[in-house]
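Enquirer: No sequence on hand, only this structure:
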């Protein structure tokens, strides 16, 4: 176990987005089961909201590190305060989770300054004393793993114990009556079939054209489904525009559900239709089928171990990343950009996935009218 078998106080650094953290869940589970360790997570304000629903996490430290794209940035002197705070925990070891396009060395420097003697991380170049348990990063130039497998393989270098690979979030079923009341406020009839359409994105390059969302929603409604439009409080304007243009059969729930209720809501939906953003990983974690309109950015982040359909669409040249590693993926994996998908194609995949999931035994709330297609 590389000397980690006696480590019981571990700092896990996952400083980016909610979806990234959800995909690290099985790796955190491996630490928890294999080492029986206390897990303290250092993460961003963007990911912090999901942490109460990941049972492996014992404590959370929220800090928006400046070397990760954030909505907010901390003052430079706050880094020194963070280091002093970390010192007080007397951590036995730290693990740094990254996407292959991220550099772990700034996070490793924080751990080094905090006096953490053992640090596990992928790194492309030799980190010398900054990363004691160094795993050379061969992605994406030799192969590409899904993010879940990438994180599990990293932890496997110090903790070789079998755990389930599925994503997992705590679902609060006792909150369903309150959610049902909120659904009534939107006008949605919970006795009839409904699905979720989530159009909001954290990065503009993943944005799907509004006119195609509208036409897709209209076609889904014509098949007998209500469309619940979800989004954050900051996405109310977008969702309102979509609901107005779609009209009858679409219901605006932007900003209505805090993260815990959103998890429960998604667990009850027939299907989630979204772009590649954090809610797709929530859906995978609660077992709800996903159709994802997947901007050709990072192929590591498709829905994991849940019935799904991935429909790729191109990223405009002006929005493509300047990161050299991502550019390599764009020039190889995405050398032939996908065509923008037609609403009829998206709708067909949605109906087919709901049908196949129903046949496999998944239970939904409400059923289509007999004269409407499923």
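Expert: Received the coordinates, thanks. Values in this document were obtained by computation on a predicted structure and should not be read as measured data.

Enquirer: use CA for all of it now, contacts and neighbours both
Expert: Will do.

Enquirer: Wait, residue 162 touches residue 29, no?
Expert: No. In this structure, residue 162 is not within contact of residue 29 by CA atoms under 8 Å, at 9.8 Å.

Enquirer: Give me the more crowded residue out of these two.
Expert: Set residue 162 next to residue 29 and count neighbours by other CA atoms under 10 Å: residue 29 wins out with 24 against 11.

Enquirer: residue contacts, residue 341?
Expert: Applying CA atoms under 8 Å, 6 or more residues apart in numbering to residue 341 gives the contacts 311, 312, 313.

Enquirer: For residue 354, see how far away it is.
Expert: 19 Å (CA to CA, to the nearest Å).

Enquirer: One more: residue 223?
Expert: Taking CA to CA as the measure, residue 223 falls 12 Å from residue 354.

Enquirer: more crowded one of the two?
Expert: Shown here are residue 223 and residue 354; by other CA under 10 Å, residue 354 has more neighbours (24 against 18).

Enquirer: to the chain's geometric centre, what's the distance from the host helix or strand of that one?
Expert: According to DSSP states H and E, residue 354 maps onto helix 343-359. Centroid displacement of helix 343-359 relative to its chain, using CA atoms, centre = their mean, to the nearest Å, is 22 Å.

Enquirer: what packs against that helix?
Expert: helix 210-222, strand 308-313 (3 or more CA pairs under 8 Å, 6 or more residues apart in numbering; DSSP states H and E).

Enquirer: Would you indicate which residues of the longest one are buried?
Expert: Of all the residues in helix 210-222, those buried under the rule 16 or more other CA atoms under 10 Å are 212, 213, 214, 215, 216, 217, 218, 219, 220, 221.

Enquirer: okay, now the one to match up with it:
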């Protein structure tokens, strides 16, 4: 790699929202080392919200997840050799091809278990992606080392930017009706998981809301605009029987991050918004079941660069994040639920009692440990 720093850089990440968010430490590292460089990203449509008002980026190019060949050729023609450096942050053929198309110099992250001949044909230098023993943040930052850049393990959450009109619109939406009455503290819950096997239970969320309201906290729900998310939130609120500010489907990811920054606590499953909450520095409880935390646990705010902040087994706290793991013997199985498909459930999360979540919430909020409910059986 030339000693002259690249003036233009493209970072390619055609994956999900969480993957895109966890690539931002690489972007931050490149921008910190080369402040005059123009850095762009290429992502799939629907994931660009993770980069909303990212200060390290000049431009975000978006492509449909299932774009036809003609559309992909148009994208390829638009970026053909426009960049001094292109970085493929995942080992997919799509990422490797776009890096080859765009960059005069090319580097990429490649699965250590896969044959590398195609990657070596596409890229000048590669870094192995250690899925089993390294967090995705630390794996991705191996790319920084390939080009002599000091890695910085800072996940950069989205935001709403400095524009006064944009901020005024957010404040109006956030405060009408009042999300947080004067003097009341806020807790944000994100009850819905995109895949059923990552989800907790409606009774669990409802019990947690009742406890929080009993401690005089305001509760707001975050979530996306999908019908399933809105319906799930409605069921949680109905079962809780408490006043809750339902902002599911009402906020962008940048606005959601702004709301989370104002909260005393965030609770959510293994989802992109939980990673955003961790990056915001808000005290965060992450509910984990089948997913391996070594690879995918939320990266705590300002955590130093290590292979991974998390142990594979057991619940523990790192910085502002408490990772609460189901305690079944098979956890984490690294499968898609007990029936091994995205719509199956995970018994380890179904069996996770609300009392466990509430106990951790009390600890994170600096409250006395709640007294367990006693069940008394009367013999007749």
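Expert: Yep, that arrived. Only a predicted model underlies this, so the values are computations on that prediction, with no experimental measurement involved.

Enquirer: And the TM-score between them?
Expert: Once superposed, the chains reach a TM-score of 0.78 (TM-score structural alignment, normalised by the length of structure 1), with 326 aligned residues with a CA RMSD of 2.7 Å.

Enquirer: ok, back up a step: of the buried residues of helix 210-222 of structure 1, closest to residue 240 of structure 1?
Expert: For these, the minimum distance to residue 240 of structure 1 (CA to CA) is 11.7 Å, reached by residue 214.

Enquirer: That closest one and residue 242 of structure 1, how far apart?
Expert: Residue 214 of structure 1 is 6 Å from residue 242 of structure 1, by CA to CA.

Enquirer: again with residue 9 of structure 1
Expert: 48 Å.

Enquirer: Between those two, which is the more surrounded one?
Expert: A side-by-side neighbour count of residue 9 of structure 1 and residue 242, using other CA under 10 Å, places residue 242 first with 21 against 18.

Enquirer: Could you find the counterpart of the more buried one in structure 2?
Expert: Matched by TM-score structural alignment, residue 242 of structure 1 corresponds to residue 236 in structure 2.

Enquirer: In contact with that match, which residues?
Expert: Residues counted as contacts of residue 236 of structure 2 (CA under 8 Å, 6+ apart) are 202, 203, 205, 206.

Enquirer: again, but for residue 117 of structure 1
Expert: Residue 117 of structure 1 neighbours (CA under 8 Å, 6+ apart): 92, 93, 132.

Enquirer: which of those are also in contact in structure 2?
Expert: Checked against structure 2 using both residues aligned by TM-score structural alignment, their matches' CA atoms under 8 Å, the contacts of residue 117 of structure 1 keep these contacts: 92, 93.

Enquirer: any chance of the contacts of residue 117 of structure 1 in JSON lines, with distance to residue 287 of structure 1 too?
Expert: Conversion of these to JSON lines gives the following (distance: CA to CA, whole Å):
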{"residue": "92", "distance to residue 287 of structure 1": "35"}
{"residue": "93", "distance to residue 287 of structure 1": "33"}
{"residue": "132", "distance to residue 287 of structure 1": "37"}
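
Enquirer: With distance to residue 300 of structure 1 and secondary structure added, can I get the contacts of residue 117 of structure 1 in a markdown table?
Expert: Output for the contacts of residue 117 of structure 1, formatted as a markdown table (distance: CA to CA, whole Å; DSSP: H, G, I helix; E, B strand; the rest coil):
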| residue | distance to residue 300 of structure 1 | secondary structure |
| --- | --- | --- |
| 92 | 30 | coil |
| 93 | 27 | strand |
| 132 | 26 | coil |
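
Enquirer: ok so residue 286 of structure 2 is a strand residue?
Expert: Yes. Checked against DSSP: H, G, I helix; E, B strand; the rest coil, residue 286 of structure 2 lies within a strand.

Enquirer: now for residue 93 of structure 2: what does it line up with in structure 1?
Expert: Checking TM-score structural alignment: residue 93 of structure 2 goes with residue 105.

Enquirer: that older thread, if I look at the match of residue 242 of structure 1, how far off is residue 20 of structure 2?
Expert: Distance, residue 236 of structure 2 to residue 20 of structure 2, using CA to CA: 29 Å.

Enquirer: can you map out the helices along the stretch 1-150 of structure 2?
Expert: For the stretch 1-150 of structure 2, the helices defined by DSSP state H, counting those that start in this stretch occupy 17-21, 24-33, 69-79, 93-102, 117-122, 136-140, 142-146.

Enquirer: Determine which of the ones you listed approaches residue 260 of structure 2 most closely.
Expert: helix 17-21 (15.9 Å).

Enquirer: counting contacts, what elements does that closest one pack onto?
Expert: Packing partners of helix 17-21 of structure 2 (3+ CA pairs under 8 Å, 6+ apart): helix 272-280.

Enquirer: who's in contact with residue 127 of structure 1?
Expert: Residues in contact with residue 127 of structure 1 (CA under 8 Å, 6+ apart) are 105, 134.

Enquirer: er, residue 136 of structure 2 actually
Expert: Taking CA under 8 Å, 6+ apart, we find residue 136 of structure 2 in contact with 22, 295, 296.

Enquirer: Dump the residues you listed into a markdown table; add neighbour count and distance to residue 274 of structure 2 as well.
Expert: Converted to a markdown table, the contacts of residue 136 of structure 2 look like this (neighbours: other CA atoms under 10 Å; distance: CA to CA, whole Å):
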| residue | neighbour count | distance to residue 274 of structure 2 |
| --- | --- | --- |
| 22 | 28 | 12 |
| 295 | 24 | 15 |
| 296 | 23 | 11 |
